[in-house]
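> based on what follows, work out the 3D shape:
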Amino acid sequence: SGEIRVLFSVSDTGTGIPEDKIRDIFQPFVQVDGSMTRGHQGAGLGLAIVRRLVGLMGGNLSLESAPNEGTVVHFVLTLGVVGEGAEEKRHDDIREGEDKGAGLAILLVEDDKINQLSVTGLLEKLGHRPEAVFDGKEALAALERRRFDLVLMDIQLPDMDGIETTRRIRSHDGSVYDPKIPVVALTAHAMAGDRERFLDAGLDDYLAKPVGIEDLKAVLGRFGPTEGEGS
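Just a heads-up that it's a prediction; the model follows:
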C-alpha cells in the first residue's frame, strides 16, 4: 500500500496527572498545578498544541498518567513509505528548485497560530515564500507594503472577515500594489453555494480546512508556478 502506521510514545518521570484532570489538560491554558509557586513555568499550551498538530497530520493522541508515577503520551501517524532512490530524487528536486527560482510570494491571512504553522510549513515544502498575518487589517497593510503573487485568505477573521478584506483589496480606492491579485479562500465549513458566494465577493477559489498538501498544490498550480518554479 505504500504506507505504514508508526506509534510514537513520549514518557516522563514527573509528578503525573490525577485521573480527574486528564481530560482538562488538553484544554488551552490549563495547568495541573496552577499555583504561582509551582516548580515549573509555562502557558499551559503544550498538550493542546501537540493534539492539534497530530490531528492535522491525521493522527490521534492518547495519554496515560498516575500521580507520582509520571506520564506517557502516545500518538499514531500513517506515513508514506520512502522508496529506494527517493533521497537522491529529493536532492535533485531541491537543486532543480534552486535553479528555477524561489517559488511564489504568498500572503497567508489566518488568525489561528496552529493553522498558520501548518499551512506555512506546507507552502515552504512546496518551495514557496509565505508571509503570515493574523487579520484583515494586517493583510491590507502587507499588500500596501510589498508585492505578493497570491493571497490565502481565511474567511472567519476577527474584526473584518475574509470576504470584506477581499472587497477592500479589490477596491479602486485602495492602495494595495495589485488589486487583481489572486485570492483563495480558506474555510472550515464549505457549504453548497459557498464557491459562488466567494466568487461574487471577488475571491478566485477556495480550499477547505484542514488544508492538505495535494489540494494546496493543485490550487496554487492554477494561479502560478509550483514547487520552486519561479514567479
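
> alpha carbons only for contacts and neighbour counts from here, please
OK.

> isn't residue 60 up against residue 73?
No - in this structure, residue 60 is not within contact of residue 73 by Cα atoms under 8 Å, at 10.7 Å.

> following the chain onward from the lengthiest strand in the chain, which element is next?
Under DSSP state E, the strand in the chain containing the largest number of residues is strand 70-80. Downstream of strand 70-80, the next assigned helix or strand under DSSP states H and E is helix 86-100.

> please give the structure of this sequence too, so both can be compared:
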Amino acid sequence: MALARAILQGLDMRVQEAVNGAQAVQAYGQERPDVVLMDMHMPEMDGLDAARRIRALEAARGWARTPIVALTASALPEDGRRCVEAGMDDVLVKPFGPAQLQDLLQRHCCR
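This is a model prediction of the structure:
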C-alpha cells in the first residue's frame, strides 16, 4: 500500500489508511471516500468481508455505491470473480505502477 499512498498523495489526493478490514469498514462509514482501495489480505477481516459489509452499510443507509477496488497479488480469474461477488467493482493486480492506478481512478471516480 505504500506505493498506492505515494501515488495518490502525488496526485494531491487525501489518503486514509486502515490496518485491518474492520477498521476499513468503520472508516468508510465515517468518511465516505470517493473510492476504496481494498487490500485483500488484512488481519481481523479480509477484503472480501469488508467489501460485503461496506455494501450492506450503503444499502442500510441509502447511500450511493462507492467504487471498491481489490488490491491483490493474485491474477487468477476465480479470485477476480470472488471480488466481484463480494461487491467490488474492479481488481488491480500487484505489482502495479502509477499509470495503472491513475487509469483505474479515472475509470471509477476521479476524472
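
> could you get me the TM-score between them?
Overlay of the two chains. TM-score (TM-score structural alignment, normalised by the length of the second structure): 0.87; 111 aligned residues with a Cα RMSD of 2.2 Å.

> where do the helices of the first structure begin and end?
46-56, 86-100, 113-125, 136-145, 162-170, 194-200, 213-223 (DSSP state H).

> so which bit of the second structure is the last one matched to?
The reference is to helix 213-223 of the first structure. Matched against the second structure by TM-score structural alignment, helix 213-223 of the first structure falls on residues 98-108.

> identify the residue of the first structure aligned to residue 38 of the second structure.
Per TM-score structural alignment, residue 38 of the second structure is aligned with residue 153.

> now do that match against residue 132 of the first structure, distance only.
Per Cα to Cα, to the nearest Å, residue 153 of the first structure is found 10 Å from residue 132 of the first structure.

> the two: who's more crowded?
Shown here are residue 153 of the first structure and residue 132; by other Cα atoms under 10 Å, residue 153 has more neighbours (28 against 21).

> can you pull the contacts of that one?
By Cα atoms under 8 Å, 6 or more residues apart in numbering, the residues touching residue 153 of the first structure are 108, 109, 110, 162, 183, 184, 185, 186.

> average distance between the match of helix 213-223 of the first structure and the first structure?
Compared with the first structure after the fit, stretch 98-108 of the second structure shows a mean deviation of 0.7 Å (mean Cα distance after the TM-score superposition for the first structure).

> need the residues that contact that stretch.
The contact list for stretch 98-108 of the second structure (Cα under 8 Å, 6+ apart) reads 4, 7, 35, 67, 92, 111.

> ok, now stretch 49-58 of the second structure?
Outside of stretch 49-58 of the second structure, the residues within contact range by Cα under 8 Å, 6+ apart are 21-22, 24-25, 28-29, 38, 64-65, 68, 86-88.

> now do 10 Å
Applying Cα atoms under 10 Å, 6 or more residues apart in numbering, the external contacts of stretch 49-58 of the second structure come out as 20-26, 28-29, 32, 36, 38-40, 42, 44-45, 47-48, 59-66, 68-70, 83-88.

> quick one: residue 27 of the second structure and residue 15 touch, right?
No - counting by Cα atoms under 10 Å, residue 27 of the second structure does not reach residue 15; the two are 11.5 Å apart.

> shared neighbours, those two?
Overlap of the contact sets of residue 27 of the second structure and residue 15 (by Cα under 10 Å, 6+ apart) consists of residue 33.

> neighbour count: those two, which is higher?
More crowded of residue 27 of the second structure and residue 15, by other Cα under 10 Å: residue 27, with 15 against 12.

> mind listing what's buried along stretch 54-70 of the second structure?
Neighbour-count burial for stretch 54-70 of the second structure flags 54, 55, 57, 58, 66, 67, 68, 69, 70 (criterion: 16 or more other Cα atoms under 10 Å).

> which position in the first structure aligns with the last one?
In the first structure, the residue matched to residue 70 of the second structure (TM-score structural alignment) is residue 185.

> ok, its match - contacts?
The neighbourhood of residue 185 of the first structure, defined by Cα under 10 Å, 6+ apart, consists of 109, 151-156, 162-163, 166, 195, 198-199, 203-208.

> from residue 153 of the first structure, how far off is residue 135 of the first structure?
In terms of Cα to Cα, residue 135 of the first structure sits 9 Å off from residue 153 of the first structure.

> quickly list what's touching both of these two.
Counting by Cα under 10 Å, 6+ apart, the contacts common to residue 135 of the first structure and residue 153 are 108, 109, 110, 161, 162, 165.
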